[in-house]
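> dropping the sequence and predicted coords here.
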Amino acid sequence: MIKRYLHFFLVLLFFCSAENSFSQGNYKFLNNTKKQTIKFQLLSNLIVFPVEINGKELNFILDSGVGKTILFNINHNDSIPLFNTHKIKLQGLGEDDAVEAVLSENNVFKLKNIVGENQSLYVIFDDSFDLSSKMGLTIHGIIGYDILKDFVVTVNYNLKSLTFIAAESYKPKNCRKCELLPIEFNSYKPYINVGVKLEANPNKTIPVKLLIDSGGSDAMWLFENSAPEIVAPTKYFEDFLGEGLSGAVHGKRSIIEALVIGKFEFKKPTVSFPDSLSVAHALKFEERNGSIGASVLKRFVVTFNYPNNEILFKKGSGFNDAFRYNMSGIELVHNGKILVKENAGNSIKFGDKTQSDNKIITLIDYSYKYTFKPSYKIYKITEGSPAHKAGLKKDDILVKINGKYTYGMKFDEVVDYFYQKEGMKINLVIERNHQDYNFSFRLENAIN
């Protein structure tokens, strides 16, 4: 069963207060290697893998929607030497102003047998940009163009693997289940020409230019009025769409008739229409109409061929899974860990004394043990949603969901309950002010 995830995204666009004049080094294989495969974690639809920076291993998200490498969530435990630093301003998606950052040059990045010397990165010290609490793992940064530009990179979402191939060694195979499409770049970000079918004329395919955004967990975004025919359907609901570098993004959630990628067509995909204020900087690239996110990309085996300005889509195992959205109105985050008493069973200990040539066996009662388990709380709740109408509030801590203790579940397993079919009953036990309360509601399709 396909997993559905939180509606948050990463930085899609930023600019510096001054033009950059530094030269960025290339990545290359060591020891005559021509190919390398690494495993990644798929968390909230996003690709997380380790990258070593100046000798320190950190967790990065592979985000094709960013042109430069960004580092954040650095604390005193992350002693990373950074070189040639300069203060700058960064602007991303969101409703707030630019944030202060530091540009660092001449760094060394390493990924097993891949090394990148003379690498530049941007360091953000704003604590409000916190992806780690929404993913259950410390996320230190995002990387996109810099690591993709020098290789042919295949992303297999099903196997959770990234395969890097030297561009000169890559030999494409004939594939009837594949679609090879050209990509173009603007500010180091890849764009693709696809088609959409909208409510006003459901049989007409409207050409659109979309950012290929592996760092966005939604299926797709469309920028309303970026072209005359791009307008939101009549049925939609207002929602919190996520957080960017410059604050929260709000907009409309809905469903369109179809998304057409070459010979592939997705019926009734979910779509978000962010408000114009939040995406004002993205709209500086006037040809852009929106973005394709990970909820579409994960239905393929995707091969990024930046050296040849191409992308290959191979039909994946989850291609026909239904598109769904969060019908509860609850946005969860991790709430640290709690100490949980668990049944540990008995332990048998052999004593040193003997009796009739037999060792004396002592039964020690280790019936219980205490371990730390994850805890989850409500980060945001949509006004008028089923959860809101049931009386749930921000900062409520989830203890149980449909009879299961949440501390025994992974984050995605909990969130997946909110993406089930309309009408499904959700029973929650909530801790509020150190007291437990019971709440129930049914998932509602707010688009109908």
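It's in. Every value quoted in this text rests on a predicted model; they were computed, and no experiment measured them.
> CA only for contacts and neighbour counts going forward, please
Will do.
> apart from its chain neighbours, what residue comes closest to the residue most central in space within the chain?
The residue at the geometric middle of the chain, judged as the C-alpha nearest the mean C-alpha position with Cα atoms, centre = their mean, is residue 46 (3.2 Å). For residue 46, ignoring the flanking residues on the chain, the nearest one in space by Cα to Cα, 6 or more residues apart in numbering is residue 215 at 6.2 Å.
> got it, and residue 93?
Ranked by Cα to Cα, 6+ apart and with sequence neighbours excluded, the top spatial neighbour of residue 93 is residue 244, at 4.8 Å.
> one more structure, for comparison:
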Amino acid sequence: MVRIIQVLVLALVCIQNLSAQTLGFTLPPGQKRVQMPIEIYNNLVVIPVVLNNSLPLKFILDTGVRTAILTQKTFTDILNLPYSRKYTISGPGGEKLVDAYVTNNVTLALPGIQGRGHAMLVLEEDYLELRNYLGTDVHGILGYELFSRFIVQIDYEKKLLTFTTPEKFHKSRKYQTLPMKIEDTKPYIIAPVVLQDGTTINAKLLMDSGASHGLMLDPSTDARITVPENVVSSVIGRGLGGEIVGKVGRIKSIEFGTYKLNQVVANFPDPNSYSDSIKIGNVFRNGAVGGEIMSRFTIIFNFPQEEIYIKKNASFKKGFHYNLSGLIVKAKGSQLNVFEITEVRQQSSADKAGIMAGDIILSINGIAAQMLTLNHVNAFFNSKPKKKIRLEINRKGLHMRKEFNLEDQI
């Protein structure tokens, strides 16, 4: 799923300026480097964060946000944190969607890293259902405050995150260097993109660790960006205004230095569906590179020097596929092991098998749902074309069995 918090951040851009106070992420005295394990969910990096030295939480590490965001006010209420301002976030039609609050002078601690004096945006409730669509307890988003202070290395393969102070960082010769431009606190690169019709575009792309997709290109930003003929229509993300719809197809290639990725799956948002995410303040871009591509590299962000360093990993040659089942699944329940099908793509193999939105998964290929995580469920549904899937489902109290083969429609 494409970035699911982008629209929220855009709606609250005026609030982000409140974080201009001095930020205080530091390493212990004499220490110049910290390494910590991370979790990966749907290509998103999840890190442990302790709020005000007492409440252990999990945050998404996101290059696309400036100010720390907490998705549920319950946690700050527990700590009796004061709020300096309250905002009501409205949807496109003016209807109230969710209230948001600003709390200041917050302490955010990561393993080996202490952060003091932060402003944080707090949502009344988890309107975007992050925990349900990622299948794990995710409580917030953290970004620029870390990237501006340290050289940040994400090793998707080993699931390790390394922070190094800029004065002690030395790039290994094994990494390629890509020039990067920081605009409005976010990292952008220029990358050659070859479309299916052979057109080559030097696209300006946000390097977005908070997006799970591989590549997003917006046709409204350049007349040469055309939607390929072989596409499927689908929900490509969720935002405050609701579902973000678009077309999903392939491009011929995209290059990062001497690395070339072929037949990459790309999202093409429908007109007016994702336009607010293309322009943030005065920053224009053609699209974004997300976790499905970034996870094929070990990637190092050097914000102070405006450079990115990349080295391919074992996933580099893995083929690109898009939702081979045609299903979108949400994890529910206190243990997040009740799996509800929320969308069935028309003409997908699951649709042809008679699976419907609202069905509850009881087992997949003989494995009880209670034994699975949402990561496991999605891995089953996106393993490889032609793989047979046997589902047991509950449909409004009726027990059913369904079978279908995974299919690549693009």
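In hand now; what should we look at? Bear in mind that the values here come from a model prediction, so they are computed numbers and not experimental data.
> need the counterpart of residue 36 of structure 1 in structure 2.
Residue pairing (TM-score structural alignment): residue 36 of structure 1 is matched to residue 34 of structure 2.
> quickly find the element holding that match.
Following DSSP states H and E, one finds residue 34 of structure 2 within strand 33-37.
> the next helix or strand after that strand vs structure 1, average offset?
Later in the chain than strand 33-37 of structure 2, the nearest helix or strand by DSSP H and E is strand 39-41. Once superposed with structure 1, the aligned residues differ from strand 39-41 of structure 2 by a mean of 1.1 Å; criterion: mean Cα distance after the TM-score superposition for structure 1.
> quick one: contacts of strand 39-41 of structure 2?
If you take Cα atoms under 8 Å, 6 or more residues apart in numbering as the criterion, strand 39-41 of structure 2 is touched by 45-47, 134-135, 156, 159, 375.
> again, only this time at 7 Å
Counting by Cα atoms under 7 Å, 6 or more residues apart in numbering, strand 39-41 of structure 2 makes contact with 45-47, 134, 159, 375, all of which sit outside it.
> which of the residues you listed fall in strands?
Helix and strand membership here follows DSSP state E; of the contacts of strand 39-41 of structure 2, those in strands are 45-47.
> could those go into a markdown table alongside distance to residue 145 of structure 2?
As requested, these are arranged in a markdown table below (distance: Cα to Cα, whole Å):
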| residue | distance to residue 145 of structure 2 |
| --- | --- |
| 45 | 16 |
| 46 | 16 |
| 47 | 14 |
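> just the closest of the residues you listed to residue 305 of structure 2, please.
Relative to residue 305 of structure 2, the closest of these is residue 45; by Cα to Cα it sits at 23.0 Å.
> and the closest one, what pairs with it in structure 1?
Using TM-score structural alignment, residue 45 of structure 2 lines up with residue 47 in structure 1.
> same deal with residue 239 of structure 2?
With TM-score structural alignment as the criterion, the equivalent of residue 239 of structure 2 in structure 1 is residue 244.
> identify the residues contacting its match.
When contacts are taken as Cα under 7 Å, 6+ apart, residue 244 of structure 1 is in contact with 9-11, 92-94.
> preserved in structure 2, out of the residues you listed?
Under the criterion both residues aligned by TM-score structural alignment, their matches' Cα atoms under 7 Å, those that remain in contact after alignment to structure 2 are 10-11.
> isn't the residue nearest to residue 46 of structure 1 right next to residue 8, touching?
No - taking Cα atoms under 7 Å as the definition, residue 215 of structure 1 is not a contact partner of residue 8, at 9.3 Å.
> when these two are compared, which one has more neighbours?
residue 215 (26 against 21; other Cα atoms under 10 Å).
> the equivalent of that one over in structure 2 and residue 80 of structure 2: what is the separation?
Residue pairing (TM-score structural alignment): residue 215 of structure 1 is matched to residue 210 of structure 2. Look at residue 210 of structure 2 and residue 80 of structure 2: by Cα to Cα, to the nearest Å, they are 29 Å apart.
> go on, residue 162 of structure 2?
The gap separating residue 162 of structure 2 from residue 80 of structure 2 is 32 Å, by Cα to Cα.
> and these two? Which one has more around it.
Counted by other Cα under 10 Å, residue 162 of structure 2 and residue 80 do not tie: residue 162 has more neighbours, with 16 against 9.
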